[in-house]
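Enquirer: predicted structure and sequence below. I'll ask about it afterward.
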Amino acid sequence: MGRMKLAVLTALAAVMLGGCSPLDESDLSRLALPVAGSDRSIHMWYLWLGTWIAVLVVFLLVFGMILYAPIRYRRKNVDDPAPVQVRYNLPLEALYTIAPVIIVAVFFFHTVESQNAQLEEVENPDHTIEVVGSKWQWTFNYLEGAPGGEPVYDQGDTANLPELWLPVNESVKFELISPDVIHSFWVPEFYFKMDVVPGNIPGKDGNNSFTMTPNREGTFTGRCAELCGVYHTRMLFKVKVVSADEYEAHLAELESAGQIGTPQGSTTADTVAGLEASGESDTED
């Protein structure tokens, strides 16, 4: 009977959440996630959906037992004896221990599967962008270069947010580096983030890189998701996913503006809007 109830609860939870989608306009139907913007987002979505189903099953089961006990064993008369108390029941206590372990193990298994799918390498990606996270700004080096053949870059600060331009439906490899402390590159619409670890060179000292394909045009807000100092909350950037022609035109604009090369964290990396002296923020970090 217990197995039947669990099966019914699982089916009920699946039916309730089965109509959800990462592309739905309703926040409720997306289970509070932003609208997906990457080909890799689907893996995290299934993990998120499965977690909600498991949580709902546990909630319905526990809440059902909480309601069942006082209704089933309520006293009809003041002289009625109290129900028999269960103490030192080894099978029941074993269940209390084993069930959570099984739940955590299942979560762990699917988390690793999702992580492996997110980090799956792509041979010969269409574009390679070097992401430099430094206190407290971002620099994006487009390594494939502009029409002239030289790498170009986008850069900004806390007052003028930098922009990361990406071509829709074309694969992009992100190589992450930091000249100072640990940052974290996060675009919520991509359902993925990765730490930017100083001294960790992509392809040499570890896998500080990942590949994905943006599949929805639009303007998103990226941010640092690792507490990196006093002005961590202001370490933001804009992501513009555009057509291939607009992307190429932007690279040409950067070349015309003289933004050629691959900055690795400029001398203004410690300058924050509102502070006059560069390096003053170092004393506050």
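Expert: Yep, that arrived.

Enquirer: alpha carbons only for contacts and neighbour counts from here, please
Expert: OK.

Enquirer: is it fair to say L6 lies in a strand?
Expert: No - under DSSP: H, G, I helix; E, B strand; the rest coil, L6 falls outside any strand and is assigned helix.

Enquirer: ok, it - how many residues close by?
Expert: By other CA atoms under 10 Å, the residues close to L6 number 15.

Enquirer: for it, give me its contacts.
Expert: Contacts for L6 (CA atoms under 8 Å, 6 or more residues apart in numbering) come out as 57, 61.

Enquirer: any idea how far it is from Y46?
Expert: Distance, L6 to Y46, by CA to CA, to the nearest Å: 21 Å.

Enquirer: same question for P70.
Expert: According to CA to CA, P70 stands 37 Å off from Y46.

Enquirer: what secondary structure does I53 sit in?
Expert: In three-state terms, and counting by three-state DSSP, I53 is helix.

Enquirer: chain center to the one helix or strand I66 maps to, what's the gap?
Expert: Per DSSP states H and E, I66 falls inside helix 41-72. Helix 41-72 has its C-alpha centroid displaced from the chain centroid by 23 Å (CA atoms, centre = their mean, to the nearest Å).

Enquirer: following it, which helix or strand comes up?
Expert: Where DSSP H and E defines the elements, the next helix or strand beyond helix 41-72 is helix 90-118.

Enquirer: quick one, that next one and helix 41-72 angle?
Expert: Here the directions of helix 90-118 and helix 41-72 differ by 160 degrees (axes from the mean of the first three to the mean of the last three CA atoms, to 10 degrees).

Enquirer: look up how far F190 lies from the nearest residue to A13 once chain neighbours are set aside.
Expert: Nearest non-adjacent residue to A13, counting by CA to CA, 6 or more residues apart in numbering: I53, 5.6 Å away. Plainly put, I53 is 22 Å away from F190 if you go by CA to CA.

Enquirer: do the same with C224
Expert: In terms of CA to CA, C224 sits 14 Å off from F190.

Enquirer: higher neighbour count, the two?
Expert: Between C224 and F190, counted using other CA under 10 Å, the more crowded position is C224 (26 against 23).

Enquirer: wait, P125 touches E144, no?
Expert: No - checked against CA atoms under 8 Å, the pair P125 and E144 is beyond contact range at 10.7 Å.

Enquirer: just want the most central residue of the protein.
Expert: By CA atoms, centre = their mean, the mean C-alpha position of the chain lies nearest to F192, the distance being 3.2 Å.

Enquirer: structure B:
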Amino acid sequence: MPDPVTTQGQHIFLLWRWAWVAALATGGVVWGLIFYAAFRFRRRSDDEVPVQTRYNLPLEIFYTIAPIIMVVVFFVHTERTQNAIRANIPDPPVTVYVVGQQWTWTFNYMPGGEIHTPGNQVLYSVGEAGNPPTLVLPVGETVEFKLHSPDVIHDFGVPGFLEKEDVIPGPAIDDNHFQVKPIVTGTFKGKCYELCGVYHSRMLFNVKIVTEAEFQAYLQQLQAQGNVAAQPLLGGSQSQTQAGLGSGSEGGSE
């Protein structure tokens, strides 16, 4: 299991770890009973037949109640973890509109919140198949990802986040979304987790978690490069199109 790099990932890691502890403990009890029964009630001679028991009511009750209790415990902890990682805050400081398409990613940095994009414009970074883009995020700030696809279902995931989300085709600007709060700086890998076509394996991207000052400097760099748009780039026949907003005119500076 990768080390979690977000607050939400820490909750997922704890659920994963203790689920394995419970599973191994249960497996140890079951294996112990199997070996005990195989040894204790083994046939000791050709003439001796072990005692044959048709049923044992206390054991039958135990075998029924114990799994139900285990399922309830797993459900409660899973529900608690899900509520923790889905406890989205309104108006997060950073919003990134993620577009997954065959076979690359576009990251639109949206204006608003405590961290504003320069000029309150949409700033974007576009990758190409074989040339992964980089998603830059500020440490210690809640980031909301809005996910969109102009073609088929993709899946946006970062192993360090310990979670992923489907990228569903559709015209709505608020498709699937989730929030994370990075807690460490560094460079991490991301990829598409849904088989989406012949070049699925090339749908990669990098994630850089940096300080707030470095994040602001990166946004200014995007603006200086001309990666500016009035609305998010929603993909299409080319990476830099707004297919979801009209006829799919090229360029992001419109």
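Expert: Cool, the structure landed. The shown structure was predicted, so the numbers you read here are calculated from the model rather than taken from an experiment.

Enquirer: that older thread, quick one, what contacts the residue nearest to A13 of structure 1?
Expert: 10, 13-14, 17.

Enquirer: which residues of the stretch 151-254 of structure 2 fall in strands?
Expert: Remark: strands assigned in the stretch 151-254 of structure 2 by DSSP state E, counting those that start in this stretch are 154-158, 163-167, 177-180, 186-192, 204-210, 228-229.

Enquirer: which of P70 and Y46 of structure 1 has more residues huddled nearby?
Expert: Taking neighbours as other CA under 10 Å, P70 of structure 1 and Y46 compare with Y46 leading, 15 against 10.

Enquirer: quick revisit: what residue of structure 2 matches up with the residue nearest to the centre of structure 1?
Expert: Residue pairing (TM-score structural alignment): F192 of structure 1 is matched to E163 of structure 2.

Enquirer: which contacts among the contacts of I53 of structure 1 does structure 2 share?
Expert: Here the contacts of I53 of structure 1 are checked against structure 2 with both residues aligned by TM-score structural alignment, their matches' CA atoms under 8 Å, and no contact is held in both.

Enquirer: nearest residue to the match of F192 of structure 1 other than its sequence neighbours?
Expert: G157 (6.3 Å).

Enquirer: so how far is L57 of structure 2 from the one you found?
Expert: Using CA to CA, we find G157 of structure 2 at a distance of 48 Å from L57 of structure 2.

Enquirer: who's more crowded, the two?
Expert: Legend: neighbour count by other CA under 10 Å for G157 of structure 2 and L57, higher for G157 (20 against 9).

Enquirer: wait, doesn't the more buried one sit right on K189?
Expert: No - applying CA under 8 Å, one finds G157 of structure 2 not in contact with K189, separated by 9.0 Å.

Enquirer: now do the residue in structure 2 sticking out farthest from the centre against V122 of structure 2, distance only.
Expert: The outermost residue of structure 2 relative to its centre, with distances by CA atoms, centre = their mean, is D47 at 61.1 Å. The spacing between D47 of structure 2 and V122 of structure 2, counted by CA to CA, is 85 Å.

Enquirer: now V30 of structure 2
Expert: For V30 of structure 2, the distance to V122 of structure 2 - CA to CA - is 57 Å.

Enquirer: more crowded one of these two?
Expert: Each of V30 of structure 2 and V122 has its neighbours counted (other CA under 10 Å); V122 has more, 27 against 12.

Enquirer: OK, contacts around the aligned partner of that one in structure 1?
Expert: Under the alignment (TM-score structural alignment), V122 of structure 2 pairs with P151 of structure 1. Neighbouring residues of P151 of structure 1 by CA under 8 Å, 6+ apart: 141-145, 260-262.

Enquirer: so what's P151 of structure 1 closest to, chain neighbours aside?
Expert: P151 of structure 1's closest residue in space is G145 (CA to CA, 6+ apart), at 3.9 Å.

Enquirer: part of a helix, is the one you found?
Expert: No - if the criterion is three-state DSSP, then G145 of structure 1 is coil and not within a helix.

Enquirer: tell me how many other residues crowd the residue mapped onto G197 of structure 2 from structure 1.
Expert: Mapped onto structure 1 by TM-score structural alignment, G197 of structure 2 lines up with G229. Per other CA under 10 Å, the neighbour tally for G229 of structure 1 reads 17.

Enquirer: check P125 of structure 1 too.
Expert: For P125 of structure 1, using other CA under 10 Å, the count is 14.

Enquirer: before we move on, what about P50 of structure 2?
Expert: Using other CA under 10 Å, P50 of structure 2 has 12 other residues around it.

Enquirer: please, where are all the helices along the stretch 151-285 of structure 1?
Expert: 244-256 (DSSP state H, counting those that start in this stretch).

Enquirer: how about the contacts made by the counterpart of H177 of structure 2 in structure 1?
Expert: For H177 of structure 2, the aligned position in structure 1 is S209, judged by TM-score structural alignment. S209 of structure 1 makes contact with 173-176, 202-203, according to CA under 8 Å, 6+ apart.

Enquirer: what distance do you get for S209 of structure 1 to E120 of structure 1?
Expert: To E120 of structure 1, S209 of structure 1 is 11 Å away according to CA to CA.

Enquirer: which ones are touching G186 of structure 2?
Expert: 208-210.

Enquirer: conserved subset of the residues you listed in structure 1?
Expert: Shared with structure 1, among the contacts of G186 of structure 2: 208-210 (both residues aligned by TM-score structural alignment, their matches' CA under 8 Å).

Enquirer: next one: the match of H177 of structure 2 from R216 of structure 1, what distance?
Expert: 22 Å.

Enquirer: same question for V78 of structure 1.
Expert: V78 of structure 1 is 66 Å from R216 of structure 1, where distance means CA to CA.

Enquirer: more neighbours: which of the two?
Expert: Neighbour totals were compared for V78 of structure 1 and R216, and R216 leads with 18 against 7 (other CA under 10 Å).

Enquirer: what comes up buried for stretch 206-221 of structure 2?
Expert: Neighbour counts over stretch 206-221 of structure 2 (16 or more other CA atoms under 10 Å) mark 207-211, 215-216, 219-220 as buried.

Enquirer: who's in contact with it?
Expert: 117-118, 123, 132-139, 182, 184-190.
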